[in-house]
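A.B. asks: Provided below for reference: sequence and predicted model.
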Amino acid sequence: MIKDLRPTAFNNIHTVFIILEKGPTVRGENGSLLSLCLVADQSASVHLQLWGSECDFFQPGDIVRISRGIFSSYSGNMILRAGRKGKLEKIGEFTMVFSEFPNMSKVQWAQEPSNPAVWIPIGLHNPHSSITTQNNIQKVL
């Protein structure tokens, strides 16, 4: 589930989601095609980065399975992506229950002091409130 995402350096994410919005396709710094999407499942949403031919293949309304995905910082933003080891595959269209809140890409993360390999949520930007607290994020997650 998307709400269970935590920053990682490993390709260990397996989940299913629907593409809600797809941004324009742009050329990255190395010349490759990139597109940023908003995707969601019943638990939360997250930004997904499409790369190369994925930009043309996937569209809003597609239900997608990611295997061996990675959730990490890219250009200063937390995003989900297949990366080199992962795989995205379309498995359906249009019919899926989803929740746009919380957006896991907007969660603020910190390494746990006693175990730097573990990331913990420390804040959440709520578009309906200017108040962000640790208590609010614990209620949501």
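C.D. replies: All right, it came through fine. Numbering: from 1, shown residues only.

A.B. asks: contacts, neighbours, all on C-alpha from now
C.D. replies: Will do.

A.B. asks: could you point out the longest strand of this protein?
C.D. replies: The longest strand of the chain (DSSP state E) is strand 62-74.

A.B. asks: and that strand, what other elements does it pack with?
C.D. replies: The contact analysis (3 or more C-alpha pairs under 8 Å, 6 or more residues apart in numbering; DSSP states H and E) places strand 62-74 against strand 13-22, strand 77-81, strand 87-93.

A.B. asks: what helix or strand is the residue most central in space within the chain on?
C.D. replies: Nearest to the geometric centre of the chain sits V46, at 3.2 Å (C-alpha atoms, centre = their mean). Per DSSP states H and E, V46 falls inside strand 45-51.

A.B. asks: identify the residues contacting the next helix or strand after that strand?
C.D. replies: Once strand 45-51 ends, the next helix or strand along the chain (criterion: DSSP H and E) is helix 54-57. Helix 54-57 has contacts (C-alpha atoms under 8 Å, 6 or more residues apart in numbering) with T25, L33, L34, S35.

A.B. asks: buried ones among those residues?
C.D. replies: Neighbour-count burial (16 or more other C-alpha atoms under 10 Å) applied to the contacts of helix 54-57 gives T25, L33, L34, S35.

A.B. asks: skipping adjacent residues, who's closest to the last one in space?
C.D. replies: Closest residue to S35 apart from its sequence neighbours, by C-alpha to C-alpha, 6 or more residues apart in numbering: T25 at 4.6 Å.

A.B. asks: put this beside the first:
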Amino acid sequence: MIAPLKPGQQLTAIAKFRPWMRGFDCEVIVLETAMPTMTRDGQTIHTFLVADRTASIIMNVWGDDGKCIRNGDIIRIEGAEAKLFKGFMQLTPARFGKLRRVGEDTMQFKEQPNVSEVQWVTEEESRAMAPAGEAQS
């Protein structure tokens, strides 16, 4: 059984994520787990493909919090962030965000669209890519 929401708590769907959103709550199911990677300064990053009823996204968890997460786990993040890494959006718990397992294997989800596969560009980058002679507003 999934843990109930706190009074007034609202969950943001993956399809509503936008780059640089901060401080929102979400609930996802873990679909795939990748091998942890190490940064140059020795920190561990655990990477997962997660989804909800609207879409999927790559989730990165820094440090030991990612060690206990398994495929099929339903994770609630309170204080999440949607960040861009090399132009692609990823989900991560904020520095002081809370990540907890609230269930397993019983959540409807959609694998597609995967919002981590969409490359985001700034307005300046978009204008720079416009064909020459095209009117710019």
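C.D. replies: Right, received. Where do you want to start? Just so you know, these numbers come straight off a predicted model, no measurement behind them.

A.B. asks: doesn't R81 make contact with the residue nearest to the centre of the first structure?
C.D. replies: No - contact criterion C-alpha atoms under 8 Å: V46 of the first structure and R81 do not qualify, at 10.2 Å.

A.B. asks: which residues does V107 of the first structure contact?
C.D. replies: Going by C-alpha under 8 Å, 6+ apart, V107 of the first structure touches P121, I122, G123, L124, H125.

A.B. asks: mind listing which of these are in strands?
C.D. replies: P121, I122, G123, L124.

A.B. asks: and the end-to-end length of stretch 76-94 of the first structure?
C.D. replies: One end of stretch 76-94 of the first structure to the other measures 31 Å (C-alpha to C-alpha, to the nearest Å).

A.B. asks: make that stretch 66-82 of the second structure, sorry
C.D. replies: Span of stretch 66-82 of the second structure from end to end, C-alpha to C-alpha: 17 Å.

A.B. asks: in the first structure, what range does that stretch match?
C.D. replies: Across the first structure, the stretch matching stretch 66-82 of the second structure (TM-score structural alignment) is residues 55-71.

A.B. asks: how close does the strand holding V46 of the first structure sit to the second structure?
C.D. replies: By mean C-alpha distance after the TM-score superposition for the first structure, the fitted strand 45-51 of the first structure averages 0.5 Å away from its aligned residues in the second structure.

A.B. asks: if I look at the aligned residue in the first structure for V118 of the second structure, how far off is Q138 of the first structure?
C.D. replies: Applying TM-score structural alignment, one finds that V118 of the second structure aligns to V107 in the first structure. To Q138 of the first structure, V107 of the first structure is 11 Å away according to C-alpha to C-alpha.

A.B. asks: could you do V97 of the first structure as well?
C.D. replies: 23 Å.

A.B. asks: do I have it right that the residue nearest to S35 of the first structure meets L34?
C.D. replies: Yes - between T25 of the first structure and L34 there is a contact at 5.5 Å, judged by C-alpha under 8 Å.

A.B. asks: quick one on the thing from earlier: who's in contact with the residue nearest to S35 of the first structure?
C.D. replies: Shown in contact with T25 of the first structure (C-alpha under 8 Å, 6+ apart): L33, L34, S35, L36, C55.

A.B. asks: wait, which of those residues is closest to I18 of the first structure?
C.D. replies: Closest approach to I18 of the first structure among those (C-alpha to C-alpha): L36, at 13.7 Å.

A.B. asks: and that closest one, what's its match in the second structure?
C.D. replies: Match for L36 of the first structure (TM-score structural alignment): T47.

A.B. asks: so how far is M35 of the second structure from its match?
C.D. replies: For T47 of the second structure relative to M35 of the second structure (C-alpha to C-alpha), the value is 7 Å.

A.B. asks: again with A94 of the second structure
C.D. replies: 21 Å.

A.B. asks: okay, the two: which has more neighbours?
C.D. replies: Neighbour comparison, A94 of the second structure and M35: the larger count goes to A94, with 19 against 9 (by other C-alpha atoms under 10 Å).
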